[in-house]
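Chemist: Let's see this in three dimensions:
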Amino acid sequence: MSKVLIMPCLDIKDGRVVKGVHFVGLQDAGDPVESARAYCDAGADELAFLDITATIEGRKTMLETVKKVAAVTTVPFTVGGGIKSAADAEAVLAAGADRVSMSSAAFRNPALIDEAVKLFGREKVVVAIDVDKNAALPSGYEVYVDGGNTATGKDAIEWAKEAEARGASIILPTSKACDGAKTGYDLPLIRGIKEVVSAPVVASGGAGSKEHFLEAAQAGADILLAASVFHFGEIAVPDLKEYLAGQGIAVAK
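Modeler: Reported below is the predicted structural model:
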């Protein structure tokens, strides 16, 4: 990927955009349709929609909300949360998503990645990985599932490598320790995954300043995802792009 892309993320709970810290303490951050429209108008390159409680609550993705957001979205639109089968993925794509993002279900049943790639094409499949530090594992990073609530004992770098080998077109790791803390992305995690995959890697979890986005791009991230700083007006997408370009980072116009 020649240019770094900016990807606001809409974390959805009960039909509203929310944002927390370390996956908890959720605050309301607005209407998803209004947010999506505003980000597209502001020049965002991608948009993510994550139904953050679907897996925990044992339900499917909120398709009606996906449809409403898709109707106003003019950039590639990735949807995740509650996608447990190829049929779930098909329904989300039919609702207007450009890609599906799978996490817990893909980890528990890796063949789901192969199946989705075969049915819908590699470019439609993203594998998201919730990650926390664990010094006992080779890379120092462990995969978590169920919205970041359940440790798996699996090395996160190894899982990223396997996910790409099975056909994932994008790897989206989110650092649980950094999420919402605004102290910066987990740069060693980004570098570690970039060393073992050729697919684009999303930086997710921890952006608090323009410098943090720059650091992630310099660490090798292809897509820069953030939520809080965009939702609460701390950083505007056009300003961020201008800053990154001024630092020598190629960005989409």
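Chemist: C-alpha only now, for contacts and for neighbours.
Modeler: OK.
Chemist: State the three-state secondary structure for Leu5.
Modeler: strand (DSSP: H, G, I helix; E, B strand; the rest coil).
Chemist: Proceed likewise with the subsequent sequence, for comparison:
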Amino acid sequence: MKSKRIIAALDIKDAKVSKGIKFDKIKEVGDPVELAKKYEKEGIDEIVLLDITASNEKRKIIKDLIEKISKEISVPFTVGGGLNTVRDILEIIESGADKAFINTAAVKDPNLVKEAVNIVGSTRIVVAIDAKKDEATNKYYVYTNGGQKKTDLEAKEWAKRCEDLGAGELLVTSIDTDGIRKGYDLELIKTITEYVKIPVIASGGAGSVKDFYDVFQVGADGALAASIFHFGVYTPVELKKQLKEMGINVRL
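Modeler: The predicted structure is shown next:
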């Protein structure tokens, strides 16, 4: 049986790691290269870098960071934020990232997923889905532009389409639970994992060991967290040891 993955998120703003709440209230946390090395040493399975400034002028900063990080760590790491073309994706991969994730650009042009998969392979392409529940319809809808813009795409339908287009996995973030450390959005993750066959990484809301346990129970293949690692609530290995004791198959 495949091990469940514990993944650290590094949100990058002006070459520094930052963290917000519900995609807002951003504050600086530290140096991305040093944090990546620290988390690998402490037993993390993967690292995800999100360029939250995501501008063409600052692309070189991110590429330089990727090169530095790839020389320092051996765990897989995924990079995204503002990737709009196959060329952007290739640059990220060529700089040393193992995988690239796309979000807004994929919604605007779903064919981008297919084109990218044809060039770098499905195992290197992750589609990130930011979703929020509409209380009126009781359905989850996809948001783009860093969680600012609501679309009429239902999250589970978009997830299925991404799978059909060849995406290797999905990174699903609940805007409602992001950064508040009160648990993942289990309903959202369950809805999507039951609808697709490709791996789903859950993101948004991890605050305790139970939160990870719960999200793995509803079908997530990986669980991404930022705050609990950045602010020293747990180290990855402490977290994994407790999950192992609870019967979750993690790699120690």
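Chemist: List the contacts of the closest residue to Phe232 of structure 1 other than its chain neighbours.
Modeler: What sits nearest to Phe232 of structure 1 in space, not counting adjacent residues and going by C-alpha to C-alpha, 6 or more residues apart in numbering, is Ala29, at 7.2 Å. By C-alpha atoms under 8 Å, 6 or more residues apart in numbering, Ala29 of structure 1 lies in contact with Arg16, Val17, Val18, Lys19, His231, Phe232.
Chemist: burial count for Asn249 of structure 2?
Modeler: Neighbours of Asn249 of structure 2 under the rule other C-alpha atoms under 10 Å: 16.
Chemist: tally of neighbours for Val250 of structure 2?
Modeler: Neighbours of Val250 of structure 2 using other C-alpha under 10 Å come to 18.
Chemist: From Asp98 of structure 1, how far out is Ala71 of structure 1?
Modeler: 12 Å (C-alpha to C-alpha, to the nearest Å).
Chemist: okay, these two: which has more neighbours?
Modeler: Asp98 (18 against 15).
Chemist: The more buried one against Thr74, yeah?
Modeler: No - when contacts are counted by C-alpha atoms under 8 Å, Asp98 of structure 1 is not listed as touching Thr74 (10.7 Å).
Chemist: Tell me which stretches of the stretch 151-253 of structure 1 form helices.
Modeler: Per DSSP state H, counting those that start in this stretch, the stretch 151-253 of structure 1 carries helices over the ranges 156-165, 187-194, 210-219, 228-231, 237-246.
Chemist: The fourth one: which residues count as buried?
Modeler: Neighbour counts using 16 or more other C-alpha atoms under 10 Å place Ser228, Val229, Phe230, His231 of helix 228-231 of structure 1 among the buried residues.
Chemist: check which helix or strand covers the residue nearest to Val86 of structure 2 when sequence neighbours are not counted.
Modeler: Take Val86 of structure 2 and drop its neighbours on the chain: the residue closest to it by C-alpha to C-alpha, 6+ apart is Ala116, 5.6 Å away. Using DSSP states H and E, Ala116 of structure 2 sits in helix 111-120.
Chemist: between that helix and helix 155-165, how many degrees?
Modeler: 40 degrees (axes from the mean of the first three to the mean of the last three C-alpha atoms, to 10 degrees).
Chemist: Check which helices and strands helix 111-120 of structure 2 sits against.
Modeler: In terms of contacts (3 or more C-alpha pairs under 8 Å, 6 or more residues apart in numbering; DSSP states H and E), helix 111-120 of structure 2 is packed against helix 86-95, helix 104-108, strand 125-134, helix 155-165.
Chemist: Out of the ones you listed, indicate the one that is most buried.
Modeler: Comparing these by mean neighbour count (mean count of other C-alpha atoms under 10 Å), strand 125-134 comes out on top with a mean of 24.
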